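Engineer: Please work out how this folds:
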Amino acid sequence: MSQSPTETQGDNLGLQSYRQGWKALNRLLHENKSFSGRETNNAFLNCGKNTPFADVSSTIGWDFADDARAIGLIDYDHDGDLDIFVTNRTAPRVRLLKNNLKSESNFLSLHLTGSAKSTPRDAIGARVEVHLKGQLVPHLRTIHAGQSFLAQSSRWLHFGLGKDAIIEKVVVHWPGSKSQTFTGIKTEQQLHLIQGVTTVTHRKTRRDSVLMPAPQPIPEKTSVARIIPPAGHTFPTIPTADGQFLSISETTLISLWSRACPHCQQELQTWATQAAKLKTSNVTLALLCADQEHHDQANAYLKSINSPFATRMAGPEAVELLDALHASIIDLWIPIPVPTSFLVSKEGQLLAIYRGPASIEQIINDTKFATTTSEKRRSAGSPFAGRWTSKPLPSTPQRTAQQLLQRAKPELAIDYLRSALTKPFLKGEKFTQSDNLLLLGQILGQQGRPTEAMPHLEAASKLLPKDIRVLRLLATANAETGNFSKSFTILNDAISYHPQNLDIYDDAIGIALKAKDPAQALYYRKKSADNNPGNPILRYRLVLSQLERGQPVDAIANCKTILGTSPKFLEAANLLSRILSTHPKEKVRSPQESLALATRLCLISKNRNANHLLSLAYAQANLSKFEEATKNLKLLINVAPPDSKFRKEVEAALVKTKANQPIRNVIWR
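Structural biologist: The predicted structure follows:
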């Protein structure tokens, strides 16, 4: 994983690498890989000076095969030693490891309370020294706001003092205030120390409930599952190998099967004997055979087992769609197994997924999810009983569409989203609705279909008029259809809502250049610099654009603005020196100021920066100091890489100085 970047916007390589790293990690997790590599937890014992640590994981019962994340230390049972809470990414999410080791050593536990005036009441940052008789170095502890990854240990400071320890004094260094000394404290105590109060208070004992190890039943691992998706998930239109589409006009069970699968054979034989139950319950069975063979062979097999059902053949596109749907619901990117069946309402809403054989009774019972509440659907889909603390979230077609995009199937994603957006059961607040429309518009735009994208993006904009994602895509779509004036209007609105978002300015400048409107591009460069005064790079880019547009006076003023707020931005100082010495217009040039700047730059870089030395040579030539300029240019020739742009620039300058001519940058106007 790459180091976290300091910027969140832009297209720099570091940011791209960081995002790519997270994408790779996300894929591994969705392929059911583990962060920890399924290693057991480890505990190492400090064996003392010049002795290696000893692995005592199994000895102390620490070697759980958990995907552990964090630990928190606490004297949970108040017996003078530290117990440990461990949190895991997967079940069991929390473990309490009680310390039952016997010890004859002494301890001291302290809880600090600040005055809430000079020191925070929770005393974060306070440092405590426990001085023992006969020891020169005190025991030290500091109260931290966080002590482990995603964890906070108890704020009780625990001191292990060894055997027969005698405490001489306790010194508390309160943050933002004077230190305080407490005396008369003995070992084997748990005490409250309050800032400004000289006496100590003993901790009140509490009656703890008896802790019993909770049973950890591990269900037998199986690939068979019944999955109840969130309410409102659209089932895609499925093509068959013969170029037709599955028609759904009543509750339908779509089953993907193979003749080579014994579980499929068993399930089909069972369904054949109970076909009447399906018919009575108004459930249609649509079989899709995944085998690469003619449908006559598959139907011949069904006839051989006396099945009243016929099958159609599932081509690669059908399997891809069902696989994407399956992956988006279970949130694991693993191949769809056979048999897998999908229960779909007559309106096209996905009601259930069955991985492996499913009973007719279960299928018929699950048809009720077409009309039941979202709360009941969620409870039915959970493998555990319990109390929910939040409302169920509605389904969104975005996950299935994203799965199709991951598989480089944008046309299937477009068709799926278009179908989903027409369904009456698709619910969601305006943010979800806008995101659905946004994704469809984004995919259409990426496929070079901006005209089709605009209605969806405009609908999203009505729901969330200030959403920067929608505004950027809408501006781009208008620009790609040639409506630059509307594009600029949208961009100006976006800037007014989000003046510090750099991506908007990048879009605006790119669209202005596409419209062959350099003045508009310069306007957005200036706007980005003015609205982000703390970013000198933006103003530096403005300077370069102003030089190209023949605005040297403004460019000089902006260089000086940069150096006023960011004096260490040496590129701006170097550019300013070049402008003042090489600009074609005499009224722009300032020979002495240019020389002073270039000399200062060379002092800062100790004559080790070739660009600074070149600026010095330009300034010297502008003051007719041709011999000094030639001398510096010859030094640069010796270090300039062959055939490089820099070397060619130095050689051109050298021709001028040898002819006793100053250097002028003819590109600038």
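Engineer: contacts and neighbour counts: CA atoms only from here.
Structural biologist: Noted.
Engineer: Just give the number of residues close to Ala460.
Structural biologist: 26 (other C-alpha atoms under 10 Å).
Engineer: Just confirm Thr311 contacts Ala290, I think it does.
Structural biologist: No. Between Thr311 and Ala290 there is no contact under C-alpha atoms under 8 Å: 10.3 Å.
Engineer: ok, which stretches of the stretch 51-200 of the chain are strands?
Structural biologist: Secondary structure of the stretch 51-200 of the chain (DSSP state E, counting those that start in this stretch): strands at 54-55, 68-74, 83-88, 94-97, 106-113, 127-132, 139-142, 157-162, 167-173, 179-182, 189-194.
Engineer: Nearest approach to Leu513 belongs to which of the ones you listed?
Structural biologist: Among the strands of the stretch 51-200 of the chain, strand 68-74 comes nearest to Leu513, with 49.9 Å by C-alpha to C-alpha.
Engineer: Gly146 touches Arg155, doesn't it?
Structural biologist: No. Gly146 lies out of contact with Arg155 (C-alpha under 8 Å); the separation is 10.0 Å.
Engineer: who has more neighbours, those two?
Structural biologist: Using other C-alpha under 10 Å as the criterion, Gly146 and Arg155 rank with Arg155 on top: 20 against 14.
Engineer: More neighbours: which of Thr311 and Ala290?
Structural biologist: Just comparing Thr311 and Ala290: by other C-alpha under 10 Å the higher neighbour count belongs to Ala290, 23 against 19.
Engineer: one more, for comparison:
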Amino acid sequence: MIRMIKEGKSFSGNERNCVFLNTSHPRFANVSSAVGLDFKDDGRGMAVLDWDQDGDLDMWLRNRSGPRLRLLLNRTDSLLPRNQWVYFRLQGTSCNRDAIGARVEVHLKDPRQGRLVQTLHAGDGYLSQSSKWMHFGLGTDAEIDHVTVRWPAGKTETFGDIQPQRRYLLIQDSGEPVESPVSERQLSLVESDQPKPQYSETSSSSLPDPFPLPVLRYTKFDDPAPREIKTNSRPLLVNFWASWCLPCLGELQDFTERQQEIRAAGLDVLAITVDGISIDHDTTPANAQQLINRLEFPFDTGVATSELIDKVALITEIHFYRRSSFDLPFSMLLDAEGRLLSIYRGVVEIDALLEDLDQLSSASPLEMMNLSVPMPGRWYDEISTDLREIAGSFRGRYNEDFVRYVKGATKQIAKIRELTLPEHEQKRLQKLHADLYVSLAKTAWETGDADQVIEQYRNALTIRPNYARVHYNLAVALAGRRQVELAAEHYRQAIKSDPKIAEAHNNLGMILVATGSVDEGVTHFRQAISLDSEFGRAYFNLGRALRLQGNFSEAGDQFRAALQVNPGYYQAHFWLGMIQQGQGDDQAAAESFDRVLSIEPEHEMAHRMLATLRYRQGKYAVSVNHFRQLTKVVPDDVEVLNALAWLLATQPQLDPSDRQEAVQLAQRAIELAEQLDPSLLDTLAAAYASTQRFEDAITTARRAWTLAETRGDAQFAERIGDRVKLYERGQSYRETAAGGSDK
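Structural biologist: As a prediction, this is how the structure comes out:
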């Protein structure tokens, strides 16, 4: 029922018993009030029987609310003394003993009176079973001719010599009714006193267990900095009010006039205005401050924030299973430790408040529970606040409070686990305890607190050392902190506890390959794939490991397998292209790199590889395009700038108008270079020559020649010298063979 209420399903909680009269017309008449059944009870069950054995039927009512039981005695015998009756109890011999399902027919001597028919049922209402004595009302002056019983087995039996105003036992296959005398009851019922509840405009709800509050913050009239509501080791009444709320103003006046009594009781008051929050009113905190000053209010004051109102509404939702409107005035009584004791809706009556404070401040757990309900009774179990459940209400909204409640829940469960419990219950609580730390770790992960992630996963493992998923998650966190040795150890522990975690095999394999244990890494990748044939990353990682082993053919197969699982896996396309290029299939490699760029247009290495491949194939314009894309991806890459400048300056098939760009690119490369290189000067010289700046070309080329000679690169110096001779003749350098650059 509570779960249904929490889900927002309808539940009136005030389902009165109803009596409907058959009027022989299409509609029934509700006569509940007329017959005296219109109690303010939340009805559940009803049983009918002749409790006082006077021949008429009485009624027991079972309620969810108090009184739990009502006995209604039928007193119509004094009004209709001539009415007759007869009772039957059935006993089966070849059918079920209680003859459930039997049909009884009472045949009267006067044919105009017809026959009376009833069927015996087991359970004749919701959660109810009436007496198995079958009652037949006969009216006045009725004479019984005979009674027939159709037993559950199908056989019909007739019983005669039956008189009104008697009780009979009808035994199957006997043919003779047995008169049953009235038994004397030994049970004496005492009518209970049912005081009517006292209604008030103020609703006061004491909690059965002091409730630890979330962090509640408010501001001051003259200071917008948020501050936390604290009790300072004294009980505190937190009162919410507004300047537009007339009952609130009267309440503040009462607090002011009776301040001495309130302080003498050891109670502090914090009056927090909601002015400025409600969209239905255009008042501001300034309006509230004026009223506070005019009243000379003697207690502390503050201004509510939207977060504070939301958290208070969440608190009421937790305790009353639904979020209601935030009606004013509204107050919360906190104990000296800052725990919630009671909630007040409406104007707080000072005398009732001080009485609550006196009772609740010193109440035992059982007394707290008794004070939380409006009627006396017995408790079957002690009520305690389930902090784990409460934490769930704050997760994702207020993680600070979520963490606070979960930490409290870990202490709760730790105390319970100290008790002597059955083994299966201890195992359940052990997992629950560990999972609380896991939830703390996940929250820390969401907020980027890596240290807390590691700490909380380790806490979980102290509770449940063989928790495979926690070992795995801790390994992931440690790997993220580059603590690869510890990460590998926890991956191994995860696999030991649960060998079927494919991700653990894959991630351990990655660490092993990175640390040089390629063969062992391959083993774990293959194990991951055997556990999950759709594990694309494992195929990919296996392919890279096989490539390191020199097994290029199978490496290519694994990259293809990864792409079968995920055609958009651009890393697999790239490394497949690298394998294809290494095998001499430039065209297939170029197609793989093109697929990379169709998925990830700014992939640097794919552009580099395609720029080189297309250059070798003599597709210079395509090569230039990839180099230009690279200048956008890595604008300060000296190697890219130099290669593009050389291509624009020396390839006759390209647009001559791009040669000035070659000069600019070569100059930019030299500016960015940390150390001057003869290759860069050689490119700039070629660019100058391509734009007919031969003097600059000769000067720059000679500098390149000198630098190459100084570095002992005689072959390169010789090639530069040949180009100097071209420039001296007023000719620029042009490459002629596809891919034939001497750079």
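Engineer: TM-score for the pair, please.
Structural biologist: Superposed pair, TM-score by TM-score structural alignment, normalised by the length of the first structure: 0.56. Supporting alignment: 469 aligned residues with a C-alpha RMSD of 5.2 Å.
Engineer: before we move on, the earlier item: can you list the strands of the stretch 51-200 of the first structure in CSV and add mean neighbour count and distance to Thr389 of the first structure?
Structural biologist: Output for those, formatted as CSV (neighbours: other C-alpha atoms under 10 Å; distance: least, C-alpha to C-alpha, whole Å):
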stretch, mean neighbour count, distance to Thr389 of the first structure
strand 54-55, 12, 42
strand 68-74, 20, 24
strand 83-88, 18, 21
strand 94-97, 16, 19
strand 106-113, 20, 34
strand 127-132, 19, 40
strand 139-142, 15, 37
strand 157-162, 18, 34
strand 167-173, 18, 43
strand 179-182, 15, 46
strand 189-194, 19, 36
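Engineer: Next one: Ile463 of the second structure from Ile698 of the second structure, what distance?
Structural biologist: 78 Å (C-alpha to C-alpha, to the nearest Å).
Engineer: And for Arg469 of the second structure?
Structural biologist: From Arg469 of the second structure to Ile698 of the second structure the distance is 69 Å (C-alpha to C-alpha).
Engineer: Mind putting the strands of the stretch 51-200 of the first structure into TSV with distance to Ala494 of the first structure?
Structural biologist: Listed next are those as TSV, based on distance: least, C-alpha to C-alpha, whole Å:
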stretch	distance to Ala494 of the first structure
strand 54-55	59
strand 68-74	41
strand 83-88	43
strand 94-97	46
strand 106-113	49
strand 127-132	50
strand 139-142	48
strand 157-162	52
strand 167-173	51
strand 179-182	54
strand 189-194	53
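Engineer: so which of those strands comes closest to Asp517 of the first structure?
Structural biologist: strand 68-74 (54.4 Å).
Engineer: Mean distance between the closest one and the second structure after superposition?
Structural biologist: Taken over the aligned residues, the distance from strand 68-74 of the first structure to the second structure averages 3.1 Å (mean C-alpha distance after the TM-score superposition for the first structure).
Engineer: ok, residues contacting that strand?
Structural biologist: Residues outside strand 68-74 of the first structure that contact it (C-alpha atoms under 8 Å, 6 or more residues apart in numbering): 41, 82-89, 147-154, 156.
Engineer: and with 6 Å instead?
Structural biologist: Around strand 68-74 of the first structure, the neighbours that count as contacts under C-alpha atoms under 6 Å, 6 or more residues apart in numbering are 82-88, 149, 151-154.
Engineer: Next, the angle from it to strand 157-162.
Structural biologist: Calculated by axes from the mean of the first three to the mean of the last three C-alpha atoms, to 10 degrees, strand 68-74 of the first structure forms an angle of 80 degrees with strand 157-162.
Engineer: so who does the equivalent of Thr372 of the first structure over in the second structure touch?
Structural biologist: Under the alignment (TM-score structural alignment), Thr372 of the first structure maps onto Ala363 of the second structure. By C-alpha under 6 Å, 6+ apart, no residues touch Ala363 of the second structure.
Engineer: Looks to me like Ala363 of the second structure is in a strand.
Structural biologist: No. Using DSSP: H, G, I helix; E, B strand; the rest coil, the assignment for Ala363 of the second structure is coil, not a strand.
Engineer: Can you tell me how far it is from Leu267 of the second structure?
Structural biologist: 17 Å.
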